[in-house]
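Next input, structure requested:
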Amino acid sequence: MLTVGVIGTGMIGQDHLRRITRVLAGATVTAVTDVDADLAKRVAEGLPGAVVHQTGEELIADPAVDAVVVCSWGPTHEQYVLAAIAAGKQVFCEKPLATTEEACRRIVAAEVAAGRRLVQVGYMRRYDAAYRALKAAIESGEIGNPLMMHCAHRNAGVPGFYEKESIITDTAVHEIDMVRWMFGEEISSARVLVPRKNRNGGDLQDPLLLILQTEGGALIDVELSVNIRYGYDIRGEVVGEDGTASLGSQSPVVVRGGGRVASPVPLDWRERFARAYDVELQEWIDSVASGGSPTGPSTWDGYAAAVVSDAAVEALRSGSLVAVSLMERPALYEVVA
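Predicted coordinates for the structure are as follows:
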């Protein structure tokens, strides 16, 4: 049985705690911590035998913790991931891996020095059944060589602390990682087009159109709308030489009545990707429980997503096409996972 310590007991942390203790197999939670000590104590009351630690570093050092799940505020991720690597413990880190390219580079260097993969980054779309089916359709050759992809990432709304560039760094980063995985290529450039503003968006520049190009020349456009009110709507269509493949409808039912056809739309990301989160963590548990290395998104994937995200932010500010420059990929990460 894998013993897990969770750093960060806010919304996503509590969701993962519920998942590990009630949904998944092969792991148990033995320790928690949060910057809000009272919150950590309240959460621990529902976890028999779990110890509350004052800091993430204390939790990582706990001999009763085999592996670590990091769900804390983004700027703290680097320190906890580096501490886990130093302790030789597997760590699942919710995105982002870190909030700067320099921090991601430090994590890459630490893991390479350790000589084996210890880190997995929480890009859950790779575990979604619809995205996996879309990737399989591409790899089958049925639509020929993939040339373009049209994506939409629509949120009904975003929280008050959402900043102007969060539409790239917090929202579009999911498509950035997904595109690298879907096409099996790195992204070489980014450009952002700015249409007229949504009246629901307040001070945000919303929506945006993000245009990415891969090293192999494929083009991807991503519509980003984060105050569209009607629901959480994720779309994707790949255009190939001989046909197209797109994500299927995520609604389990279509209702016809009163002269209308209606299909429910998910309210938020938790509803749309609930099963993907389950599969993601279960596969991580299975891969590391026997002493192996994680097979999901790697430190390199977290680094690459951060660099592309930075380029997209620069493109948003400048209005220009911005090239993506990645460091040489270490042998530890020979392929895009």
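
alpha carbons only for contacts and neighbour counts from here, please
Noted.

Please list all residues in contact with the residue most central in space within the chain.
Closest residue to the average C-alpha location of the chain: Tyr123 at 2.7 Å, with C-alpha atoms, centre = their mean. By C-alpha atoms under 8 Å, 6 or more residues apart in numbering, Tyr123 lies in contact with Glu94, Lys95, His174, Asp177, Pro297.

Now do the contacts for the residue nearest to Leu118 when sequence neighbours are not counted.
Distance criterion C-alpha to C-alpha, 6 or more residues apart in numbering; nearest residue to Leu118, sequence neighbours excluded, is Gln90 at 4.6 Å. Shown in contact with Gln90 (C-alpha under 8 Å, 6+ apart): Asp66, Ala67, Val68, Ala84, Leu118, Val119, Val288, Ser293.

hang on, the last one packs against Glu111?
No. Under the criterion of C-alpha atoms under 8 Å, Ser293 is not in contact with Glu111, lying 11.9 Å apart.

For these two, list the residues in contact with both.
Joint contacts of Ser293 and Glu111 (C-alpha under 8 Å, 6+ apart) are Arg117, Leu118.

quick one, which of the two is more surrounded?
Set Ser293 next to Glu111 and count neighbours by other C-alpha atoms under 10 Å: Glu111 wins out with 21 against 17.

any idea which helix or strand carries the more buried one?
Element membership for Glu111 (DSSP states H and E) is helix 101-114.

Run through who's touching that helix.
By C-alpha under 8 Å, 6+ apart, helix 101-114 touches 78, 81-82, 85-86, 88, 97-98, 117-119, 299-300, 302-303, 306-307, 330, 332.

swap the cut-off to 7 Å and go again
Outside helix 101-114, the residues within contact range by C-alpha atoms under 7 Å, 6 or more residues apart in numbering are 78, 82, 85, 97-98, 117-118, 299-300, 303, 306-307, 332.

and for comparison, fold this next one:
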Amino acid sequence: MSLGVGVIGAGIMGADHARIIREETADAHLVGVADADLARAERAAAGARAVTDGMALIGAGDVDAVIVASPDPTHAPLTLAAIAAGKPVLCEKPLAVTPEDCLRIAEAEAKAGRKLVHTGFMRRFDPAYGELKAAIDGGGLGPVRLLHCLHRNQYVPGWFQPQMAITNSFVHEIDVCRWLLGAEFVAATVIPSTSDAYDPLGDPLLIVLETDAGALVSTEVSMNAEYGYHVHAEAVCARGTVAMAEPARTLTRTDGARRSGYPVNWIPRFADAYRIQARAWVAAIGQGSVDAQAADVWDGAVATILAEQIVEALRTRRRVALELPPRPQ
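The predicted structure follows:
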């Protein structure tokens, strides 16, 4: 039986989610798209129902599951509504913009008595990250000592605030590195490369996280790299290293040089991950749960909770101890 999916939000992410459900996901079909801009909802729906009320879409009888890709402040109320309706929900990151709302969502799911929330950290489904994790978990390289990461955006708009380098971008590393290492973070240090007077973002940032297993995670977060969108990770282990290859699918040799391209944003870079994630989400719903590889409600909460504390490390320029509250049971 085909799963009826409603998508809330018809921006870049919502429109892509709608397309993937409509064109690339077996055992599911797009019921409708909700967006405050009806014309934009109609474009993303491509013949499916288009509405302006996300809550109404959640409550619709022919909607079995929901994807939340609307503006960040709406994630908490929409996800809570989906839980209350007993409908599985894939919520784009962040699960919520405050730790308090994340915990409310986790508590609501716990009270519901079943796993309903998949947080959309798609990197867990990216083939390159998957191979990196397989190499680490295989044990042949020994324990990880250092995990080096790059997160470079081509550019960000003028309204982008310094803390968003952490809460909007680096939050992906928080989640995927927890997953890669199977560890929790216990402390953070953030070092801006420039003074506030020169660049309000302090861009790029060097962020160092310490894990409870003794490994270090170093990440360069650059918001204005200019040349393109570039994400990379390399694990330095006791008996060797393993690194992701460049994501370009083709290599050009001409005029005495070898070239490969970088995408302008994350959509083409993680196209495979979004498609694999959607299929895994639909399949897990058929089994009455959340995919074991996915970021669940607690993973989504942890990412926001830690990001807020890492922002404090940026503000104070001091090493900050990281703490997590008890997980709702």
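
Need the TM-score from the superposition.
Once superposed, chain against chain, the TM-score is 0.95 (TM-score structural alignment, normalised by the length of structure 2); 327 aligned residues with a C-alpha RMSD of 1.8 Å.

what's downstream of the top helix by length along structure 2, the next helix or strand?
Counting by DSSP state H, the longest helix found in structure 2 is helix 297-316. Where DSSP H and E defines the elements, the next helix or strand beyond helix 297-316 of structure 2 is strand 320-321.

And stretch 46-65 of structure 2, what's buried?
Ala46, Ala48, Arg49, Ala50, Val51, Thr52, Gly54, Leu57, Ile58, Val63, Asp64, Ala65 (16 or more other C-alpha atoms under 10 Å).

so which helix or strand takes in the residue lying closest to Met149 of structure 1 once chain neighbours are set aside?
Using C-alpha to C-alpha, 6+ apart and skipping residues adjacent in sequence, the residue nearest Met149 of structure 1 is Val238, 4.3 Å away. Using DSSP H and E, Val238 of structure 1 falls within strand 233-240.

With structure 2 overlaid, report how far that strand is off on average.
Following the fit onto structure 2, the mean deviation recorded for strand 233-240 of structure 1 is 0.9 Å by mean C-alpha distance after the TM-score superposition for structure 1.

In structure 2, what stretch matches that strand?
Aligned by TM-score structural alignment, strand 233-240 of structure 1 falls on residues 230-237 of structure 2.

chain center to the matching stretch: distance?
From the chain centre to the centre of stretch 230-237 of structure 2 is a distance of 17 Å (C-alpha atoms, centre = their mean, to the nearest Å).

Who are the contact partners of Gly302 of structure 1?
For Gly302 of structure 1, the contact set (C-alpha under 7 Å, 6+ apart) comprises Pro96, Leu97, Val121.

can you pick the most crowded of the residues you listed?
Going by other C-alpha under 10 Å, Leu97 tops the contacts of Gly302 of structure 1 with 32 neighbours.

With adjacent residues omitted, what lies nearest to the equivalent of it over in structure 2?
Aligning on TM-score structural alignment places Leu97 of structure 1 opposite Leu95 in structure 2. Setting aside the residues directly before and after it, Leu95 of structure 2 is nearest to Gly300 in space (C-alpha to C-alpha, 6+ apart), at 5.4 Å.

quick one: contacts for the residue nearest to Met149 of structure 1?
Residues near Val238 of structure 1 by C-alpha under 7 Å, 6+ apart: Pro146, Met148, Met149, His150, Thr244, Ala245, Ser246.

Can you tell me which of those residues end up in helices?
Using DSSP H, no member of the contacts of Val238 of structure 1 sits in helices.

Considering those residues, which are maintained in structure 2?
Compared against structure 2 with both residues aligned by TM-score structural alignment, their matches' C-alpha atoms under 7 Å, those retain Pro146, Met148, Met149, His150, Thr244, Ala245, Ser246.

so which of the residues you listed comes closest to Glu223 of structure 1?
Set against Glu223 of structure 1, the nearest of these by C-alpha to C-alpha is His150 (8.2 Å).

residue in structure 2 matching Thr214 of structure 1?
Aligning on TM-score structural alignment places Thr214 of structure 1 opposite Thr211 in structure 2.

Measure how buried the closest residue to its match other than its chain neighbours is and give me the count.
Distances taken as C-alpha to C-alpha, 6+ apart place Phe185 nearest to Thr211 of structure 2, at 4.3 Å, with adjacent residues excluded. Using other C-alpha under 10 Å, Phe185 of structure 2 is surrounded by 22 other residues.

how about the residue mapped onto Phe185 of structure 2 from structure 1, what does it touch?
For Phe185 of structure 2, the aligned position in structure 1 is occupied by Ile187, per TM-score structural alignment. Applying C-alpha under 7 Å, 6+ apart, we find Ile187 of structure 1 in contact with Arg180, Leu212, Gln213, Thr214, Glu215, Val324.

again, but for Val324 of structure 1
Per C-alpha under 7 Å, 6+ apart, neighbours of Val324 of structure 1: Ile187, Ser188, Ser189, Val307, Val308, Ala311.

The fifth one: neighbouring residues, count only.
Meaning Val308 of structure 1. 28.

Looking at the alignment, what corresponds to Ala276 of structure 1 in structure 2?
When structure 2 is aligned by TM-score structural alignment, the residue opposite Ala276 of structure 1 is Ala273.
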